[in-house]
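Student: pasting the sequence and the predicted coordinates here, then a few questions.
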Amino acid sequence: MRIIVSKHSEVNLVFKLHDIDIWDNITICSKFTIRREKQNCAYEPNLINFPNSHNSRIFSCLQSWKYFYDSRIELRTQFTFRDLIRQEAENNINQIIKRLDIGSSKNITLVGVHIRRGDMVNNGLGFNVATSQYLTKAMHYFNSKYQNVKFIISSLDVQWTKANMPNNTNLIYTSYPKREIVVATLALCNHTITTVGSFGWWIGWLTGGEVTYFKWPAKEGTFVRTQYSKDYSDFFYPGWIGM
């Protein structure tokens, strides 16, 4: 079977996709058989068990590592940032190192921190946002395990973030207008502190080091909670550290 991706889709504009069909016009896909998941953040084996005798569209979030775990090496190859994005991200890291006056990134441990709040604060669906206690605990974990740790922090809610992060000279706040630059820059770090949402999840996965996550992304008894498996294990990647 062949994978079809729109030429104008964000995934194609950001990554160097290869060995798949990049089409300028994908209107024909609207006629394909739709296969839709029942839960956005849980694994459904039947979703990917279908015959190759007809065309299919798979919806929609697929936010479980179990869907792609067997193809994770190939997927990392697919998710190679386009040159201009990678160069801008590398320049951001180099500027940070220059600002710190430490000579080389080899002398420090960089931990990317993505703090999502925005649409998840005071929402009616049941999202939880990570607490200041979680962020403090996660930072303590990396400080206790690695030497000379520097935290590169990205958030749209900078005011809350600065008010709730520990007072620490090792914090570097960044502000990039393009979200693909945020992802590419934080993915160049050694490790990741995620909060909630899929955006930080993929930053952690792309980075590939140790990753901490907020264990309670949904409030019990809400719609969002029904979208996860019972113990969240379908969503959080194996080996990540819940706090």
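Tutor: Great, that's in hand.
Student: C-alpha from now on. contacts and neighbour counts both.
Tutor: OK.
Student: can you show me the helices along this structure?
Tutor: Ranges of helices in the chain, per DSSP state H, are 10-14, 72-78, 83-100, 132-145, 158-164, 179-186, 198-207, 223-226.
Student: check contacts around the closest residue to residue 204 other than its chain neighbours.
Tutor: In this structure, residue 204 finds its nearest non-sequential neighbour in residue 192, 5.4 Å apart by C-alpha to C-alpha, 6 or more residues apart in numbering. The neighbourhood of residue 192, defined by C-alpha atoms under 8 Å, 6 or more residues apart in numbering, consists of 111-114, 186, 203-204, 207, 209-212.
Student: also this one, for the comparison:
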Amino acid sequence: PSTTRSPSASYICPTFTGRLGNNLFQFASGYGIAASKNVQFVIGEGDNINKIFKLKADNHLIVSKTRRECAAAKFRGEGRASGFDPNVLKFKADTTHRVGNFLQSWKYFHNVSSDIRGQLKFRDHIQTKADSTINGFLKKYNTTRENVTVIGIHVRRGDMVNHGFGYQVATKEYFEKAVALFNNYSSPLFVVCTNDLAWSKANIPKSSKVEFVSGNSPEVDMAVMASCDHVITSVGSYGWWAGWLSNGTVTYYKWPAREGSGLRSAYSSDYMDYFYPHWIGL
């Protein structure tokens, strides 16, 4: 079917706020909501997500020069940022709606996850840098991709360590447990991406081959982790997407928010609207 519709058609429009991890949830959930309403989701050519990924127009997506389709959109907001809110979906698709703000639940896009995987291919200049990063480590150990299991480790600390809102960073013990789990895989090679290199070098277990990535843009680091076989995530939406895009075995830190905090109330009671099914909580 044609992907161009008449100007009188209605659309779903995004609310892009925050950084890459937030934008990926906003994109995927918006796309999923559009698909469930059988209309198209509108992305602007200049949107960050379009500069990083090779987005292609399809039955549920338009890449628009001006986003004029969104000029008169009605806003439809969530009840909690990191939980599924069925009320977001309770609207008639005969007018254009802007959805937001964070929509950080896989339940908004589970029905179209294979389409979203197809859309979220990194642009060549990003993927090439990621590949050369991993290939450099393989060369160092005189091995090939077929002979190792590459495990990405995301360590996010920096902006979260002393934050009053309730963020809890993944602990040294968490990383020890996760590394121990993957040490059971054949010939593991751990590749660490972090915003706190000093802490990571001091605390990530050195029992196996461990390499640290530094100096890349956030999108190249994400492409590195997405290219790994499996991922040890820490906290935050950025690591969530690195894990999801890898499509391998993923571990997560079970307590990303302090009980009773503002952040905790953004999640469902068991966190399961947020963490992906079959991921391993440690």
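Tutor: Received, thanks. From a predicted model like this one, the values you see are computed outputs, not experimental measurements.
Student: can you tell me what the residue nearest to residue 204 of structure 1 aligns to in structure 2?
Tutor: Counting by TM-score structural alignment, residue 192 of structure 1 lines up with residue 231 in structure 2.
Student: next: residue 113 of structure 1.
Tutor: Matched to structure 2 by TM-score structural alignment, residue 113 of structure 1 sits across from residue 153.
Student: middle-most residue in structure 1, spatially?
Tutor: Most central in structure 1 under C-alpha atoms, centre = their mean is residue 202, positioned 2.1 Å from the mean C-alpha point.
Student: hmm, back to that, wouldn't the match of residue 113 of structure 1 be in contact with residue 235 here?
Tutor: No. Assessed by C-alpha atoms under 8 Å, residue 153 of structure 2 is found out of contact with residue 235, at 11.4 Å.
Student: tell me which of these two has more neighbours.
Tutor: The neighbour comparison of residue 153 of structure 2 against residue 235 (other C-alpha atoms under 10 Å) goes to residue 153, with 31 against 22.
Student: and that one, how far is that from residue 245 of structure 2?
Tutor: Using C-alpha to C-alpha, to the nearest Å, residue 153 of structure 2 is found at 14 Å from residue 245 of structure 2.
Student: next up, the contacts around residue 235 of structure 1.
Tutor: Per C-alpha under 8 Å, 6+ apart, neighbours of residue 235 of structure 1: 41-42, 63-65, 228-229.
Student: hmm, 6 Å instead?
Tutor: With contacts defined as C-alpha atoms under 6 Å, 6 or more residues apart in numbering, the neighbours of residue 235 of structure 1 are 41, 64.
Student: quick one, strands of structure 2?
Tutor: For structure 2, applying DSSP state E gives strands covering 11-13, 40-44, 61-64, 74-77, 97-100, 149-155, 188-194, 209-213, 230-232, 250-252, 280-281.
Student: for residue 137 of structure 2, which of these is the nearest?
Tutor: Closest to residue 137 of structure 2 of the strands of structure 2 is strand 209-213 (C-alpha to C-alpha; 7.3 Å).
Student: report all helices and strands that the closest one contacts.
Tutor: When contacts are defined as 3 or more C-alpha pairs under 6 Å, 6 or more residues apart in numbering; DSSP states H and E, strand 209-213 of structure 2 packs onto strand 188-194.
Student: so where is the strand it packs on in structure 1?
Tutor: Under TM-score structural alignment, the match for strand 188-194 of structure 2 is residues 149-155.
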